[in-house]
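K.L.:
sequence first, predicted coordinates after that:
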Amino acid sequence: MGDDQRALARLDQVIHDQSGVVSRRQVLDCGLDSAYVRQRLRRRAWCALLHTWPSALSHRSAWMLLTGRGSTAGPIHVAVDARRNLRRVDGIVVQYRSDYDDAAVATVAPPRVRLEQTVIDLAADATTAVEVIAVLSDAVGSRRTTAMRLLAALDARCRTQNGRFIRDILDDVHAATCSVLEHEYLTAVERAHGLPAPLRQAPTGVGRPGFRDLDYPEWGVVVELDGRLGHADAVSLTVLQLAPSRVTT
């Protein structure tokens, strides 16, 4: 038996022991690689899409397809036209959209909801303010989109759960707050204490090329709030709870 066969045998045993569910880390621990994970995820996605066709990947399923980031556990999320009524199936979460024709990109494989609409969906579904900030700042900070494009996507909807809060955060993200901690600094330190506005995400030629979180050149002060980990980790801050949401477009 070759190495690949042994790895697949180990994976089959894990899947059997866990009632058909396995994490990405467990797949890698069995000796398989990220390409195998992506292949299996795409197969799952296609199964869900074909079962609900015509449809498009949405929410965190679309986000994973676009970025390769997020949890591989849980159901596949798909979007369909709001005029349809599908029978519920285990492992598939159906989102009914009145703007399906505009939101879905049918010319890619597998079909998916557009990036900006996906980000707004995830922000609207967030149950805490810190999750909203993390979703929006991550999408813009990774340079996959811009705050202005997300605001345009938000404006295109009739209404969105937590829409006013999302708009306020996007205004701050447009001002170059690129992480949860940077947004917390803006609201709880800079604004609360009447500090002057710094240069945000200012390029630096000192040491390794990159960007400073906050630069006060008039006073010769640079503030670094977080590194790459901090931009992706939102769980360390505790802020107000938001009501659970259902996106309505």
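P.N.:
Yep, that arrived. Residues are numbered from 1 along each chain as shown.

K.L.:
rest of the way, CA atoms for contacts and neighbours
P.N.:
Fine.

K.L.:
quick one: buried residues of the longest helix that the chain contains?
P.N.:
Of all the segments of type helix in the chain, defined by DSSP state H, the longest one is helix 34-52. Taking 16 or more other Cα atoms under 10 Å as the neighbour-count basis, helix 34-52 is seen to contain the buried residues 37, 38, 41, 42, 45, 46, 48, 49, 52.

K.L.:
past that helix, which element shows up next along the chain?
P.N.:
Taking DSSP states H and E as the definition, the helix or strand that follows helix 34-52 towards the C-terminus is strand 56-57.

K.L.:
how long is stretch 193-205 end to end?
P.N.:
The stretch stretch 193-205 measures 30 Å between its terminal residues, going by Cα to Cα, to the nearest Å.

K.L.:
put this next to the first one:
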Amino acid sequence: MDLASAHDVLRSQDGVISRTQAFDCGLDDSDLERLLRRRELARIHPGVYVDHTGRPTWTQRAWAGVLFHWPAALGGSSALRAHGVRSAAGEGTGVSLLDREMSPGRPALEPVEVVVDASRRVAPPEGVLVTRRTDFERRVQLHLSPPRLRLDEALLDVASSCPDEATAVAVLADACQQRVTTAARLHDVLSSRGRLSRRQLLLPILDDVAAGTMSVFERRYLHGVERSHGLPTARRQVKVVTRRGVTYRDVEYSDFAVVVELDGRFVHAGPGREWADLERDVDAVARGESTLRLGWAHILEPCRASVLVGRLLRSRGWEGEPGSCGRDCRAGGGGRRAA
């Protein structure tokens, strides 16, 4: 029995090892049973073990799901979590047999999502969800720890399964805002994919993200206020260097020296944030620019907001007027409606 080799595998896999790997290290079934009796190992799934008897961590559960189905990789929100994407789901409502046995009455855990080759037929244990994928080897990164679906593939899978458009925007925009991918890369991967549900929803979302809308809030402004009422096309996420460092403007109508800052209350909260916003606005005035700060209350009345933005733009030289977005529009200044 070569415990040293087995310990090396355990260290490299966050304390998880499969029966096959243990055999490769020189152990046999008698050795494994002895380690289980000594409580040096505990069974997570049939043929998969962890090096303690406590509650497994998420990474250990992820490794266990991958090793049980090997060759396999994390998929969906599990892959995003392994990649470090902020919007990836955390512990939720799925439950594994081990969780119930070890901690009855405790909250259930988010299922681990795993992908395998499309040619395989598998029976996953409780707590693991399996998806079969064509072109498996090209779409996964088996060398990562733990193995996982490529980031862009996982993002598109999760976005396509979101319950609504707003959630899909949040998933894709958040990843681009983290600089872990780009809208162009996602667009290329989406174009190369075969069938994918909600493709026609994802394509315009990616176009908007490429244009700089980095949140659901900003996309609501782009469509509901700017485009629907024929306002000039703004620049988005404009990098500005100030004496306090680098910042990014949400919306900038550079031809008219007008800046629109979109203040989602979960982003711009607290006295520190309010002082920073005030300092940014004063800096803009000092440069001869005008800043209009809009919150959710304003974006939820897009017609009214378009009138205010249009009034400020006209004061700075814009010769147009906000157009009507429909029969009940409150803007309707006679301007041309955006195509």
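P.N.:
On my side now, so go ahead. Here the structure is a predicted model, which is why all the values come from computation and not from measurement.

K.L.:
got a TM-score for the pair?
P.N.:
Laid over one another, the chains give 0.74 as their TM-score (TM-score structural alignment, normalised by the length of structure 1), with 197 aligned residues with a Cα RMSD of 2.3 Å.

K.L.:
tell me which other helices or strands the longest helix of structure 1 touches.
P.N.:
helix 24-29, strand 56-57, strand 76-81 (3 or more Cα pairs under 8 Å, 6 or more residues apart in numbering; DSSP states H and E).

K.L.:
closest to residue 68 of structure 1 out of these?
P.N.:
For those, the distance to residue 68 of structure 1 is smallest for helix 24-29, at 11.5 Å, taking Cα to Cα.

K.L.:
so which bits of the closest one are buried?
P.N.:
For helix 24-29 of structure 1, a neighbour-count test (16+ other Cα under 10 Å) marks 24, 27 as buried.

K.L.:
sorry, back to before: dump the helices and strands packed on helix 34-52 of structure 1 to CSV, plus distance to residue 98 of structure 1.
P.N.:
Compiled in CSV, those are given as follows (distance: least, Cα to Cα, whole Å):
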stretch, distance to residue 98 of structure 1
helix 24-29, 34
strand 56-57, 14
strand 76-81, 6
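
K.L.:
which one of those lies nearest to residue 226 of structure 1?
P.N.:
helix 24-29 (25.8 Å).

K.L.:
which residues of structure 2 does the closest one align to?
P.N.:
Against structure 2, there is no aligned range for helix 24-29 of structure 1 (TM-score structural alignment).

K.L.:
likewise stretch 172-185 of structure 1?
P.N.:
Per TM-score structural alignment, the counterpart of stretch 172-185 of structure 1 in structure 2 is residues 208-221.

K.L.:
what about the counterpart of residue 74 of structure 2 in structure 1, neighbour count?
P.N.:
Residue 74 of structure 2 maps onto residue 57 in structure 1 when the alignment is built from TM-score structural alignment. One way to gauge burial is a neighbour count; for residue 57 of structure 1, by other Cα atoms under 10 Å, it gives 29.

K.L.:
over to residue 278 of structure 2?
P.N.:
Neighbours around residue 278 of structure 2, by other Cα under 10 Å: 11.

K.L.:
doesn't residue 200 of structure 1 lie inside a strand?
P.N.:
Yes: according to DSSP: H, G, I helix; E, B strand; the rest coil, residue 200 of structure 1 belongs to a strand.

K.L.:
follow-up on the earlier one: for the match of residue 74 of structure 2, give me its contacts.
P.N.:
Applying Cα atoms under 8 Å, 6 or more residues apart in numbering to residue 57 of structure 1 gives the contacts 45, 49, 76, 77, 78, 79, 110, 111, 112, 113.
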